[in-house]
Every structure is written in C-alpha cells, then in structure tokens.
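Chemist: heads up, no residue letters with this:
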C-alpha cells in the first residue's frame, strides 16, 4: 500500500489517499491564519475538521510546549484510538489503542517515511491515519531540557 499525500499548508488542507486506503482529509477552518510551525497551520483542535472515508473523526492535538509529549496528537476514527507522539528529534511513534505500531518521520514537506515495528502489519486505516497525522503536524521534537535552554537563551 502506498499513500498519496496532498498538503496545502497555507490553505489548511491535507488529503491522504491511495489504492486500498481509506481517504483521510484534514481541513483548517477557512479564513483562519496559519501558524508558521505546523504544516497544516494550527494545533488548535477546534479549528480542524477530520474525516476518514467521508465519516467524521475526532482529533485532539496537544498544545506543543516544553515536553515532547505536549506535541502529541490523538485521533478517534472508526472506533479506533490513535496517538502520534514525538520520541526523538525527527521521529514520532504511532500507537493504536495503546499498542505501539511504528515510527513515522516528516519534516512538514508533505512526505512521510514510515518504519513499522517488527511483527506489525499496519492496517490500511493505520497507514492512512498515521500518514495524515505525520504530514499535518510534522514529527519529532527537542527534549525538554534543550527547549528550556533555548527559551532562557532568548530571554538573555
């Protein structure tokens, strides 16, 4: 299975599709300004609408502050809970219903690289939702101590 990604950050639209995959669409509310740090243009869940194969799904991006965990994104689609959370500078871990599936990386350029854990065969839904989250929000984050150091450096 191969996912095709169409991302337009300034417009706030993302579509993931592919043969055998459910289509995933994430849209930022029209007329809202895009932030420069998030590929889809916002981490405010109330400004985002997510659909999976045309059905509404819930999305809750965390605010993205000091800790890597604060950059997590939670989704509930078709009765399944997904979480994408940074685990290194450039990668984020995708989990389904609390079970780790693999690592995804994306620099926000509309391309996603996936590396599934040994023994994991991702479902089409896993692949489509994981790809959409990585493309929409990017992956990876600095550790808290480095981020804190940067903040202090800016203040000095």
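Modeler: Received the coordinates, thanks. Quick caveat: nothing in here was measured; it's all calculated off a predicted structure.
Chemist: from now on I want contacts and neighbour counts done on CA atoms only, so please keep to that.
Modeler: OK.
Chemist: what about residue 40, is that helix, strand or coil?
Modeler: Assigned state for residue 40: coil (three-state reduction, DSSP: H, G, I helix; E, B strand; the rest coil).
Chemist: can you get me a residue count around it?
Modeler: As a burial measure, residue 40 scores 28 neighbours (other CA atoms under 10 Å).
Chemist: what do you get for residue 62?
Modeler: Here the count is done by other CA under 10 Å, and residue 62 has 16 residues near it.
Chemist: quick check: the residue nearest to residue 112 when sequence neighbours are not counted vs residue 150, distance?
Modeler: Excluding its sequence neighbours, the residue lying closest to residue 112 (CA to CA, 6 or more residues apart in numbering) is residue 106, at 4.8 Å. Distance, residue 106 to residue 150, by CA to CA, to the nearest Å: 23 Å.
Chemist: OK, contacts around the residue most central in space within the chain?
Modeler: What sits nearest the mean C-alpha location of the chain, by CA atoms, centre = their mean, is residue 133, with 2.4 Å. Neighbouring residues of residue 133 by CA atoms under 8 Å, 6 or more residues apart in numbering: 73, 84.
Chemist: can you give the distance of the helix or strand hosting it from its chain's centre?
Modeler: Assigned by DSSP states H and E, residue 133 belongs to helix 124-137. Remark: helix 124-137 is offset 7 Å from the chain centroid, using CA atoms, centre = their mean, to the nearest Å.
Chemist: ok, stretch 121-133 next?
Modeler: On CA atoms, centre = their mean, the centre of stretch 121-133 falls 11 Å from the chain's centre.
Chemist: stretch 82-91 now?
Modeler: With CA atoms, centre = their mean, you get 9 Å for stretch 82-91.
Chemist: second one coming, line it up with the first:
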C-alpha cells in the first residue's frame, strides 16, 4: 500500500493517508513555537491532538532525555495500544498491544522506511508511519549520550 505523508513541522501539522488506509492527523497547538529536535515541533502531549480515521486518539510522547526508552511514543486508538521506541541509532520498533510488529527509520524529513514482521493492518501502516514521521526514529545509547554531556562540561 502506498502511504502519503504530509509533514509541515514549522506549522505543526502531519497528515498520513492512502488508498485503503485510515487518515491519521496530528496537530500541534496553534500559536506554539516548535522545538528544534522534534519534526512535529513538540513532545508535550498537552500541545498535540491526534485523530485516526476521524476519531480522537490518545497520544503520549515521553520526554526524550537520556535513555532510548525516554523517546517512546504511545498511542491508544480503537482499543489498540501502539508504541514506537528507539531500538538503534537510526531505527525504532513499533509494537501493537505489546507485540513487536515492525521497524521504522525516519530522519524527520517526512520520509519513512518501514519493515514488517508479517502483514500489517491498514491501521498499523498509518499509525506507524505517522509516529515515525512526527517524532523521528532512533537514538544514541545512554552511555554515549552521557559521554557527550560530560565532554561538553570539560574545558
């Protein structure tokens, strides 16, 4: 299936659509300044509104700090729980109800590469692409991030 991804980070809008796919829309609150590290412009859940196939969905991005797990994004839609969490430097794994279903790569430019562990549902495709495009994928391991922080502190 072809997935159309329309991301406008400065405006804080994302729309994922395609033939046979539910439309996923993620919008950052109007009038808020985007952060420089997140493609959609924020990781603050109070500033984000998500709909899947026209129905409101719950989105909970973690704060994104030291550990890879802190960059996870959780979504609940239609009784299904999705989680996107970094599993390497450039890729993140997508789980549905706690079971791994695929891996995504996106540098935050609105382009997404996906690999599936089996046949994804249309909701899996749309939600996974939306999360990868909106928040990017991958993260450095905690020890490397800590080393960078310490290196910045030493003159």
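Modeler: That came through fine. It should be emphasised that the depicted structure is a prediction, and the values quoted were computed from it without experimental measurement.
Chemist: can you calculate the TM-score here?
Modeler: Between these two chains, after superposing, the TM-score reads 0.98 (TM-score structural alignment, normalised by the length of the second structure); 154 aligned residues with a CA RMSD of 0.4 Å.
Chemist: hmm, back to that, have a look at residue 106 and residue 150 of the first structure and say which one is more surrounded.
Modeler: residue 106 (23 against 12).
Chemist: tell me where the second structure has helices.
Modeler: Ranges of helices within the second structure are 122-135, 142-153, based on DSSP state H.
Chemist: now do the shortest one: which range of the first structure does it align onto?
Modeler: Aligned by TM-score structural alignment, helix 142-153 of the second structure falls on residues 144-155 of the first structure.
Chemist: quick check: buried residues in the matching stretch?
Modeler: Neighbour counts using 16 or more other CA atoms under 10 Å place residue 147 of stretch 144-155 of the first structure among the buried residues.
Chemist: with the second structure overlaid, how far apart is that stretch on average?
Modeler: Once superposed with the second structure, the aligned residues differ from stretch 144-155 of the first structure by a mean of 0.6 Å; criterion: mean CA distance after the TM-score superposition for the first structure.
Chemist: list the contacts of that stretch.
Modeler: By CA under 8 Å, 6+ apart, stretch 144-155 of the first structure touches 66-68.
Chemist: related to what we said a few turns ago, nearest to residue 116 of the second structure, of the helices of the second structure?
Modeler: Smallest distance to residue 116 of the second structure across the helices of the second structure (CA to CA): 9.4 Å, for helix 122-135.
Chemist: filter the contacts of stretch 144-155 of the first structure down to the buried ones, PyMOL style.
Modeler: Buried members of the contacts of stretch 144-155 of the first structure can be picked out in PyMOL with the line below, counting by 16+ other CA under 10 Å:
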select buried, resi 66+67+68
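Chemist: could the contacts of stretch 144-155 of the first structure go into TSV alongside distance to residue 99 of the first structure?
Modeler: TSV is the format used below for the contacts of stretch 144-155 of the first structure (distance: CA to CA, whole Å):
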residue	distance to residue 99 of the first structure
66	25
67	21
68	19
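Chemist: and the contacts of stretch 105-120 of the second structure?
Modeler: Stretch 105-120 of the second structure is touched from outside by 5-7, 38-39, 90-92, 100-104, 129, 132-138, with contacts defined as CA under 8 Å, 6+ apart.
Chemist: buried stuff in stretch 8-28 of the first structure?
Modeler: Using 16+ other CA under 10 Å as the burial criterion, the residues of stretch 8-28 of the first structure that qualify are 8-9, 11-17, 21-28.
Chemist: now that stretch: how far from the chain's centre is it?
Modeler: A distance of 12 Å separates the centroid of the chain from that of stretch 8-28 of the first structure, by CA atoms, centre = their mean.
Chemist: buried set for stretch 114-124 of the first structure?
Modeler: So, applying 16+ other CA under 10 Å, buried residues of stretch 114-124 of the first structure: 114, 116, 122, 124.
Chemist: now do stretch 40-56 of the first structure
Modeler: Here stretch 40-56 of the first structure shows 40-43, 45, 48-52 as buried, counting by 16+ other CA under 10 Å.
Chemist: and stretch 79-94 of the first structure, by the same measure?
Modeler: Using 16+ other CA under 10 Å as the test for burial, stretch 79-94 of the first structure gives 81-88, 90-94.
Chemist: just give me the closest of these to residue 56 of the first structure.
Modeler: Nearest to residue 56 of the first structure among these, counting by CA to CA, is residue 81 at 13.8 Å.
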